[in-house]
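[1] this one's sequence-less:
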């Protein structure tokens, strides 16, 4: 079952950012968003995206994928090459083709540098608004209240139209670029076209009834007509999704549905009469959420028998035992998952964590190596540093334990705690060593500001 992390990001744009498709993080940045980590889902997304990124001239290793725990259909890019995809998008689209159509569109924003240029454009479009605001306030102060309010309203309307026009221009550009990347990758753009056609009908609804994707990706008739012409001209337009990709997609959907929804909803979606692989998977997660772990394992058993080389089934089997208090029993399943997917950092982390939880000394060094491997493959997971600190502590390597703890706190944005542990790490580590230098860097970066 996915791991949820809380992440808060400072808003990069505050002026009219909500209607810019490539900056919808403006709303999410101002508040906290829930980031879901799930190895199986992330692998599927990256498998879809890598050919598209390469077709766009982007280095796949430079692009980060973030799963947002949100039931609404939406996706966006932010901070350069960071792709954010709502779980609701994954669970509600009908085909893999639709999902990689959205990925191609968002890649158009990334490759086109729309986020960086959007900030400059917003600044330019803000100037007339600020000028009208100053003029309007001046008129109100001078006693011409009605005239002043009219100036303010007019300035706001002009700014809003300018932003909407700019947004539609960038959306159309991302469509065309996305269609090009799909063709270069020998993929059909039919899914992107089908999905956008569905959303077009929502534009007549009030904004409160629209999916966030529609509000942040305004779809005009002209834009859709241009996309249709471009997509249908591709020689790969009629290329269907493979049975294997459809199966993988529906398995991920079932897993996410089982995790996100109340178990009663999952059991209604996947009744006992449904003996498909997807239904077994969704019910296994739902039973686990209820604490009915024997029933969860019973649902998982036929899947493992049918797909014994699927590491994510073994990962879930281990998780059901681990979170059900059967720590020792979880280790063989996690080991099997790791054997099948040795480069999956979240599986390495899960096996290392389970080993440490047994308190068996003979597991500690193996756990340490697994956690190092996990961090080498995914340095952005703070929880891996937390477990690494435990492993170093068990081995009485206190300096390294302090450094790992500092890295954990830095990862979750707790600067004061990161500074304190980094200071202690420097006192315990060999001066000038790479570890000591890392602790010094953390200390400097997180030093408390003086009043």
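    All right, it came through fine. From a predicted model like this one, the values you see are computed outputs, not experimental measurements.
[2] contacts, neighbours, all on C-alpha from now
    Fine.
[3] Which element is encountered next along the chain beyond the host helix or strand of residue 373?
    Residue 373 belongs to helix 361-377 when elements are defined using DSSP states H and E. Counting by DSSP H and E, the next helix or strand C-terminal to helix 361-377 is helix 382-394.
[4] Residues in contact with that following helix: which ones?
    349, 352-353, 356, 364-365, 367-368, 371-372, 374-375, 398, 400-405, 407-409, 411-412 (CA atoms under 8 Å, 6 or more residues apart in numbering).
[5] Please state the offset of that helix from the chain centre?
    Distance of helix 382-394 from the chain centroid (CA atoms, centre = their mean, to the nearest Å) equals 24 Å.
[6] Repeat that for stretch 208-223.
    Using CA atoms, centre = their mean, the offset of stretch 208-223 from its chain centre is 21 Å.
[7] Sort out which residues of that stretch are buried, please.
    210, 211, 212, 213, 214, 215, 216, 217, 218, 219, 223 (16 or more other CA atoms under 10 Å).
[8] Residue 27 versus the third one, what's the distance?
    According to CA to CA, to the nearest Å, residue 212 and residue 27 sit 11 Å apart.
[9] The fifth one too?
    As for residue 214, its distance to residue 27 is 15 Å (criterion: CA to CA).
[10] Tell me which other helices or strands the helix or strand residue 115 falls within touches.
    Using DSSP H and E, residue 115 sits in helix 114-141. Here helix 114-141 touches helix 145-184, going by 3 or more CA pairs under 8 Å, 6 or more residues apart in numbering; DSSP states H and E.
[11] and the next helix or strand after the helix it packs on, what does it pack onto?
    Next along the chain after helix 145-184, taking DSSP H and E as the criterion, comes helix 190-200. Helices and strands touching helix 190-200, by 3+ CA pairs under 8 Å, 6+ apart, are helix 96-111, helix 221-232.
[12] Return the most buried member of the ones you listed.
    Among the helices and strands packed on helix 190-200, helix 96-111 has the highest mean neighbour count (mean count of other CA atoms under 10 Å), at a mean of 26.
[13] residue boundaries of the strands in the stretch 201-350 of the chain?
    For the stretch 201-350 of the chain, no strands turn up when DSSP state E, counting those that start in this stretch is the criterion.
[14] ok, the residue most central in space within the chain - contacts?
    For the chain, the residue sitting closest to the mean C-alpha position, by CA atoms, centre = their mean, is residue 66 at 1.7 Å. By CA under 8 Å, 6+ apart, the contact set of residue 66 is 35, 36, 37, 82, 83, 84, 85.
[15] Put this next to the first one:
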């Protein structure tokens, strides 16, 4: 689900809808297995030809209605939800991501002279940390880090030169062609917003402030791509279907009231019903949403995301025991999705059944095998241990949570406390010691470790 940094379907925090967020809070970073999978399916072939490992590139989904996309240090490619909603075809989104891949492959986020002169390189490191904390499921902590770094302001300051933009255009077009895709979407997307060129900079979309646009650039791109062999390649019906579902899902979570008008109840298509079900859930009509989901499940009984959504609604409206079955089904259908396992683990650890809580702990640990830097999973694990009175493991899991968030002082404090709960030289004692040593220890911390032979 979409989660503004919580887990599963769409998580915004443990008990907050994934894509749900107040407009007053401004942009949020979102997690959603289905959307992340769709975006990776679209852009992974481009990463491959760009000689970037798709598993190492993080796609960050920013909950913001404006158009923007960006590339940052640490192989992060960001995309505003507004960019997806304003695109007319999957190929337009792919074109934008191919352009940003050009920046990544060219090292522009690191080499930018403007960034260096503005002293933004250190800020970007902090910004990246905040992005990571939020993208991994810790919205509040991530927001604090980002607030300290002027994160979204920094994105606005990352203005690429026209030369870098031209290189990213050329690289992106080359990647698309090498991957057997059309680059037409990049031109059609730019062409729709050609008028941005004449607007005062303060009135432009963020993307066109940081990525200078000009009619000459658009026409030069058009002339180049129209001569390429794969120019006429069209989006597949499957890609179009997933694109429509992605847009409907984003609309349902971020624009629920508008979605109930935009997606007519006379429209029987799956995307329209999906958007409406999510919108009903967001507008506090869970029973109406669940009724629609049940009908859709009769048509798509093997859709893990419908079970995920059903489980999320039940959990968030206090029907925790009922949430277990659909969440189990979502994991059964998609066992490699860490966010779905975290959802199930959260539900099981909230049940008044010690055996199920133990199973929930196992699910969270299994999710951490594939996302060991997921702060939300560590937080839920700490709560589960505390619920069962295992203070040592609760302290250690909390230390892990803060460590992956980059809150080293907090991480060190909890690791020191955890260390006191375990036998000396046990695996958990050693892990707590490692966290202390890696969390900028004070001289007193080091002396304390030396006294018992840890250093």
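    Thanks, I have the structure now. Remember, it's a predicted structure, so these values are computed and weren't measured experimentally.
[16] ok so, going back, now the aligned residue in the second structure for the residue nearest to the centre of the first structure, what's its secondary structure?
    Structural alignment places residue 66 of the first structure opposite residue 60 in the second structure (criterion: TM-score structural alignment). Assigned state for residue 60 of the second structure: strand (three-state reduction, DSSP: H, G, I helix; E, B strand; the rest coil).
[17] Kindly report the same for the one 10 residues further on.
    Reduced to three states with three-state DSSP, the structure at residue 70 of the second structure is strand.
[18] That one and residue 61 touch, don't they?
    No. Between residue 70 of the second structure and residue 61 there is no contact under CA atoms under 8 Å: 10.7 Å.
[19] Could you tell me which residues touch both of the two?
    What both residue 70 of the second structure and residue 61 touch, as defined by CA under 8 Å, 6+ apart, is the set 78, 79.
[20] separation between residue 170 of the first structure and residue 158 of the first structure?
    18 Å.
[21] So which of those two has more stuff around it?
    For residue 170 of the first structure versus residue 158, neighbours defined as other CA atoms under 10 Å are more numerous around residue 170 (22 against 15).
[22] Would you mind finding the match for that one in the second structure?
    Under TM-score structural alignment, residue 170 of the first structure pairs with residue 164 in the second structure.
[23] Name all residues that make contact with residue 42 of the first structure.
    So residue 42 of the first structure contacts 65, 67 (CA under 8 Å, 6+ apart).
[24] what helix or strand is it on?
    Going by DSSP H and E, residue 42 of the first structure is in helix 39-55.
[25] Direction-wise, compare that helix with helix 96-111 and give the angle.
    In terms of direction (axes from the mean of the first three to the mean of the last three CA atoms, to 10 degrees), helix 39-55 of the first structure departs from helix 96-111 by 60 degrees.
[26] Give me the mean distance between helix 39-55 of the first structure and the second structure.
    Mean deviation of helix 39-55 of the first structure relative to the second structure after superposition (mean CA distance after the TM-score superposition for the first structure): 1.0 Å.
[27] Over which residues of the second structure does that helix lie when aligned?
    Taking TM-score structural alignment, helix 39-55 of the first structure hits residues 33-49 over in the second structure.
[28] ok, now stretch 97-108 of the first structure?
    Under TM-score structural alignment, the match for stretch 97-108 of the first structure is residues 91-102.
[29] mean offset of the matching stretch relative to the first structure (after superposition)
    So stretch 91-102 of the second structure averages 0.6 Å relative to the first structure (mean CA distance after the TM-score superposition for the first structure).
[30] can you put the helices and strands packed on helix 190-200 of the first structure in TSV and add distance to residue 330 of the first structure?
    Converted to TSV, those look like this (distance: least, CA to CA, whole Å):
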stretch	distance to residue 330 of the first structure
helix 96-111	32
helix 221-232	48
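[31] quick one: which of the ones you listed is nearest residue 258 of the first structure?
    Of all these, the one in closest proximity to residue 258 of the first structure, counting by CA to CA, is helix 96-111 (19.1 Å).
[32] and that closest one, what other elements does it pack with?
    Packed next to helix 96-111 of the first structure, using 3+ CA pairs under 8 Å, 6+ apart, are helix 39-55, strand 75-78, helix 145-184, helix 190-200, helix 243-260.
[33] Give me the contact list for the last one.
    Taking contacts as CA under 8 Å, 6+ apart, the residues outside helix 243-260 of the first structure that touch it are 1-2, 40-41, 44, 87, 90-91, 95-96, 266, 277-279, 281-286, 289.
[34] please redo it, this time with the cut-off set to 6 Å
    Contacts to helix 243-260 of the first structure, defined as CA atoms under 6 Å, 6 or more residues apart in numbering, come from residues 91, 266, 278, 282, 285, 286.
[35] Scan those and report the most crowded one.
    Most surrounded of the contacts of helix 243-260 of the first structure: other CA under 10 Å gives residue 285, at 30 neighbours.
[36] tell me the contacts of the counterpart of that one in the second structure?
    The equivalent of residue 285 of the first structure in the second structure is residue 278 (alignment by TM-score structural alignment). Taking CA under 6 Å, 6+ apart, we find residue 278 of the second structure in contact with residue 252.
[37] Could you check how far residue 278 of the second structure is from residue 259 of the second structure?
    9 Å.
[38] for residue 88 of the second structure, same thing?
    Counting by CA to CA, the gap from residue 88 of the second structure to residue 259 of the second structure is 17 Å.
[39] what does residue 153 of the second structure give?
    Taking CA to CA, one finds residue 153 of the second structure at 30 Å from residue 259 of the second structure.
[40] Then residue 325 of the second structure?
    Distance from residue 325 of the second structure to residue 259 of the second structure, by CA to CA: 29 Å.
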